[in-house]
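Engineer: what's the 3D shape of this:
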Amino acid sequence: MLAWTGAVRSADLREEFAISPQQASIDLRGFAQETPGVTYDEGRKCWVRNQAFDLSAAGDLEEFLGRHPSMRHRLGFEELILPWQSASASIVQTLMASRLGRIPALIEYQSITSDMPTKRVVCPHTFVVDHLIMRFRAYCRKAAAFRDFRVSRVRSASLINDQGWVDGAADREWFEFVEVRIAPHPDLTPSQAMITMDEIGLPAFGGTVRIRKAILLYLLDGLGLLEAVQAGHGRPDKFARYVCENPGELMLFLPKRA
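Structural biologist: Here you go, the predicted model:
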């Protein structure tokens, strides 16, 4: 609370921990004595932080709002609700039971390249949320390899006991990492480049993101770089914000362009 809003009151502790006013005051005084950069503001009747306060352990905004849901209303937060790829609760439950119980699942999967669902025996090891899409990474007996599946495209799922389990520890692409060198598009002005790169947490001149090989495709797609990297040049058109500086290294880990 103190890190994000700059102040904390006795009432905040009482609401958060259901403690008495006396206990809240004792806790705040003890915290202030042990924490540099915390002083009491007589005018505002609250504890405030100053420049000596260490903000490095504050966490991120979503974590803060999750711990203090009432702050969404107090600060005026509004969430943009976008379509989420729906998935049957029973299918997700079956996939989770498969993962936790190490029992293969028989699924009917509707691929975008097929007119009819196909049956596959899978051994899920990780669920991946990518923007509005939930996927799971699993060993697929039909492909005899580890593959990604969209949960929303699973039409049915059931546990089966007549097939062996393939552990996710064998998924080499999941445990191997690759570095993606990202820079601002050269057509951006210096101020545009600084803002654009700051949005993804990289310096204005560019930087490196380390990511699992298995989900490289989704990172590039999210940044608008996938087609450019698949084409080998890593530079989208002039309306793009980023360029990839090492497309040749990354092409090896991506599906070929149709």
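Engineer: please count neighbours and contacts with C-alpha atoms only from this point.
Structural biologist: Noted.
Engineer: buried stuff in stretch 53-65?
Structural biologist: Phe53, Phe64 (16 or more other CA atoms under 10 Å).
Engineer: quick check: end-to-end length of it?
Structural biologist: Stretch 53-65 has an end-to-end distance of 21 Å (CA to CA, to the nearest Å).
Engineer: one more, so I can put them side by side:
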Amino acid sequence: MITKGKMRLDVKWATRQRLQYIEIMAWYAGVVTRSDVARAFGLSDPAATKDLKLYGDLAPGNLVYNHSVFGFVPGAGFAAVFADLTPAVVLPVIAANLAVANGPYGDGLIYGLPTASLPLPARLPNAHTLAQITRAIHDRRKLRVGYRSLSRRESGTDRILEPHTLVNTGLRWHVRAYSEDTCDFRDFVLSRVMAAECLEMAAESGGQYDDDWVEQVSLRLVPHSGLDAPARESLMLDYGVSGELIEVNVRRALLGYMLQRLGVDTTRDHSLNPHAYQLMLLNRDEIEPFAAWAFS
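Structural biologist: Predicted coordinates for the structure are as follows:
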């Protein structure tokens, strides 16, 4: 007898993407129909029906046909076989309105769930400049950039970088790279790269040599002392923590950005508005040397 795990390995990649969509749609929308699958992946109705039948064969009992909604709903013992249904994985997929296979969706919501996000400025370089950066990372080559720094002393000069990783802080993108000018690893904001040229010379310093990238530390956070007890309790529930401490392991190079995104009061006397900065840092002395710019 072939187990579900064995059957998963025997399914082709493209088919598995459609089976993942079926599971996500069924679980989070409560129903998946033939027309859902057909529209999301640009399939004919018979092809979509074939995928739904295949799913039923591979995960018997997971989905049950409901005549009142003309589609399949999760069965009583539903358990994911193909998709990772954890909210952290699924919500970005739903927000992007994408099935994994990137089919021709048009303007319709393929998961049927309206979402919204902040209209933040793009803060990105043009496609040619970005391609030079990404090619240098991909091929592990050196990169010549014209960079506009906030520091007048350093702004506008050409630099030779050895980039190893693109980083999204949620507010902007930057590239982590070794700078030959300063002989250290730094963050370079993509929107400040005025020009870039991927060079033929091989990079000598990869991410494995970037100590602040490799090494991690633990942020030890608690609700702000300026919040009342019910607010502190609600905040811990918000972070899914049962105790009194929130611990987050993060690369040393990303510490400052993490403190910003979480809205942590980094003053020594915790003097910031607790409703705007809801968390306090317990291990400031351990963290500050690696992200001094983020501390007040």
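Engineer: longest strand in structure 1, by residue count?
Structural biologist: strand 118-130 (DSSP state E).
Engineer: helices and strands around whichever helix or strand comes after that one, which ones?
Structural biologist: Downstream of strand 118-130 of structure 1, the first helix or strand assigned by DSSP states H and E is strand 133-140. If you count contacts as 3 or more CA pairs under 8 Å, 6 or more residues apart in numbering; DSSP states H and E, strand 133-140 of structure 1 packs onto strand 118-130, strand 145-150.
Engineer: any chance of the ones you listed in CSV, plus mean neighbour count and distance to Ser10 of structure 1?
Structural biologist: Output for those, formatted as CSV (neighbours: other CA atoms under 10 Å; distance: least, CA to CA, whole Å):
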stretch, mean neighbour count, distance to Ser10 of structure 1
strand 118-130, 19, 38
strand 145-150, 18, 47
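Engineer: Ser156 of structure 1: which of those strands is closest?
Structural biologist: Closest approach to Ser156 of structure 1 among those is made by strand 118-130 (9.3 Å; CA to CA).
Engineer: got the angle between the closest one and strand 133-140?
Structural biologist: 130 degrees (axes from the mean of the first three to the mean of the last three CA atoms, to 10 degrees).
Engineer: what lies in contact with the longest strand of structure 1?
Structural biologist: 95, 98-99, 102-111, 134-142, 165-168, 218 (CA atoms under 8 Å, 6 or more residues apart in numbering).
Engineer: quick one on the thing from earlier: among the helices and strands packed on strand 133-140 of structure 1, which is nearest Tyr242 of structure 1?
Structural biologist: Comparing these under CA to CA, the one sitting nearest is strand 118-130, at 19.3 Å.
Engineer: and after the host helix or strand of Arg16 of structure 2, which helix or strand comes next?
Structural biologist: Using DSSP H and E, the element containing Arg16 of structure 2 is helix 13-29. Once helix 13-29 of structure 2 ends, the next helix or strand along the chain (criterion: DSSP H and E) is helix 34-41.
Engineer: what about the helices in the stretch 51-200 of structure 2?
Structural biologist: Counting by DSSP state H, counting those that start in this stretch, one finds helices in the stretch 51-200 of structure 2 at the ranges 87-96, 127-139.
Engineer: re earlier: which bit of structure 2 covers the longest strand of structure 1?
Structural biologist: Using TM-score structural alignment, strand 118-130 of structure 1 lines up with residues 157-169 of structure 2.
Engineer: tell me the secondary structure for Ser225 of structure 2?
Structural biologist: Using DSSP: H, G, I helix; E, B strand; the rest coil, the secondary structure recorded for Ser225 of structure 2 is coil.
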